[in-house]
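Asks: Pasted the sequence and its predicted model underneath.
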Amino acid sequence: MELAAKVLVGVVAVIHVYILVLEMFLWRGPRGQRTFGTTPEFAAESATLAANQGLYNGFLAAGLIWSLIADDFSFAVFFLLCVVVAGIYGALTVSRRILYVQTVPAALALVAVLLAG
């Protein structure tokens, strides 16, 4: 169960690295606009805000990666809880798709970590 938990934590970390890249570097391009359903005008106007969001997603990824390097599931629990809360908030305020992309993987990883702990 410990290996499964680590793999799931790694998957959530990779998801958040990808979100960082989308929000910080691809926001104004076709991929970012397609992913987030924005127009070129909106993407240009909101690029700084998106980059800020991307940075926060990077911090979540860094915390999850650190939990794997330090081999300490208490870090993983904290950062997975942060992802779950952020995902629920995002699903309620932005798009339900966030629930499936962010919250469900983090919740599954959290359950695995708690079972392995």
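Replies: Okay, I see it. Numbering: from 1, shown residues only.
Asks: switch to C-alpha atoms for all contacts and neighbour counts from now on
Replies: Fine.
Asks: Report the central residue of the protein.
Replies: With the centre of the chain defined as its mean C-alpha position, the nearest residue by Cα atoms, centre = their mean is His16, 3.4 Å away.
Asks: Tell me how far it lies from Val77.
Replies: Here the criterion is Cα to Cα, to the nearest Å. By it, His16 lies 16 Å from Val77.
Asks: Can you list the helices and strands that the helix or strand where the residue nearest to the centre of the chain lies packs against?
Replies: In the assignment (DSSP states H and E), His16 maps to helix 2-24. Under the contact criterion of 3 or more Cα pairs under 8 Å, 6 or more residues apart in numbering; DSSP states H and E, the helices and strands touching helix 2-24 comprise helix 30-36, helix 40-69, helix 104-116.
Asks: Pasting the second one now:
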Amino acid sequence: MPFAAKLVTIVVLLIHVYIVLLETVLFRTRGRRVFGLTAEKAEIVQPAMSNQGCYNGFLVAALALGLLYPDAAVARAFNLFGLACVAVAGIWGAATVSTRILFVQTVPAVVGLALLLA
């Protein structure tokens, strides 16, 4: 894997580790502020956000496997899958929640995909 692609993939992975934490263990404190929710609204959406955090954890797992798996072909497949899923999830999030998600998730993932495929 080219160094630049690995570096961007690590950045995407770390962004998603942070998102997992925001949507799960930090949701009632930092997560609530980041997502701009009142305490009342946060209580209502907390179960759904925790579930969403779980799914983001799967993206982290795919990217981690892509970075660590010893077989280069399998690692590349995990990287392609993980980055593509992040890009698609970011597009969906931008369309349904906030356009900011496009820049936080999709753009880094697409850059990583481009570097990986170059």
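Replies: That came through fine. Since the structure is predicted, the reported quantities are computational estimates derived from the model, not experimental observations.
Asks: circling back: and Glu2 of the first structure, which of the helices and strands packed on helix 2-24 of the first structure is closest to it?
Replies: Evaluated over those, closeness to Glu2 of the first structure peaks at helix 104-116, with 5.0 Å, by Cα to Cα.
Asks: Wait, Leu60 of the first structure touches Leu81, no?
Replies: No. Applying Cα atoms under 8 Å as the test, Leu60 of the first structure and Leu81 come out as separate, 10.2 Å apart.
Asks: Who has more neighbours out of these two?
Replies: Remark: of Leu60 of the first structure and Leu81, Leu60 carries more neighbours, 23 against 16, as counted by other Cα atoms under 10 Å.
Asks: Excluding residues flanking it in the chain, which one is nearest that one?
Replies: Spatial nearest neighbour of Leu60 of the first structure, excluding adjacent residues (Cα to Cα, 6 or more residues apart in numbering): Phe79 at 6.2 Å.
Asks: cool, and Asn79 of the second structure?
Replies: The nearest residue in space to Asn79 of the second structure (Cα to Cα, 6+ apart) is Gly66, at 4.6 Å.
Asks: how about that neighbour, what does it touch?
Replies: The contact partners of Gly66 of the second structure, by Cα atoms under 8 Å, 6 or more residues apart in numbering, come to 74-79, 82.
Asks: same deal with Phe75 of the first structure?
Replies: Contacts here follow Cα under 8 Å, 6+ apart; on that basis Phe75 of the first structure touches 63-64, 66-67.
Asks: what do we get in the second structure for it?
Replies: Residue pairing (TM-score structural alignment): Phe75 of the first structure is matched to Phe78 of the second structure.
Asks: Output the contacts of Gly66 of the second structure as JSON lines; include the columns distance to Thr24 of the second structure and secondary structure.
Replies: Formatted as JSON lines, the contacts of Gly66 of the second structure follow (distance: Cα to Cα, whole Å; DSSP: H, G, I helix; E, B strand; the rest coil):
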{"residue": "Val74", "distance to Thr24 of the second structure": "30", "secondary structure": "helix"}
{"residue": "Ala75", "distance to Thr24 of the second structure": "28", "secondary structure": "helix"}
{"residue": "Arg76", "distance to Thr24 of the second structure": "29", "secondary structure": "helix"}
{"residue": "Ala77", "distance to Thr24 of the second structure": "28", "secondary structure": "helix"}
{"residue": "Phe78", "distance to Thr24 of the second structure": "24", "secondary structure": "helix"}
{"residue": "Asn79", "distance to Thr24 of the second structure": "24", "secondary structure": "helix"}
{"residue": "Gly82", "distance to Thr24 of the second structure": "20", "secondary structure": "helix"}
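Asks: Before I go, just wanted to say thanks for your time.
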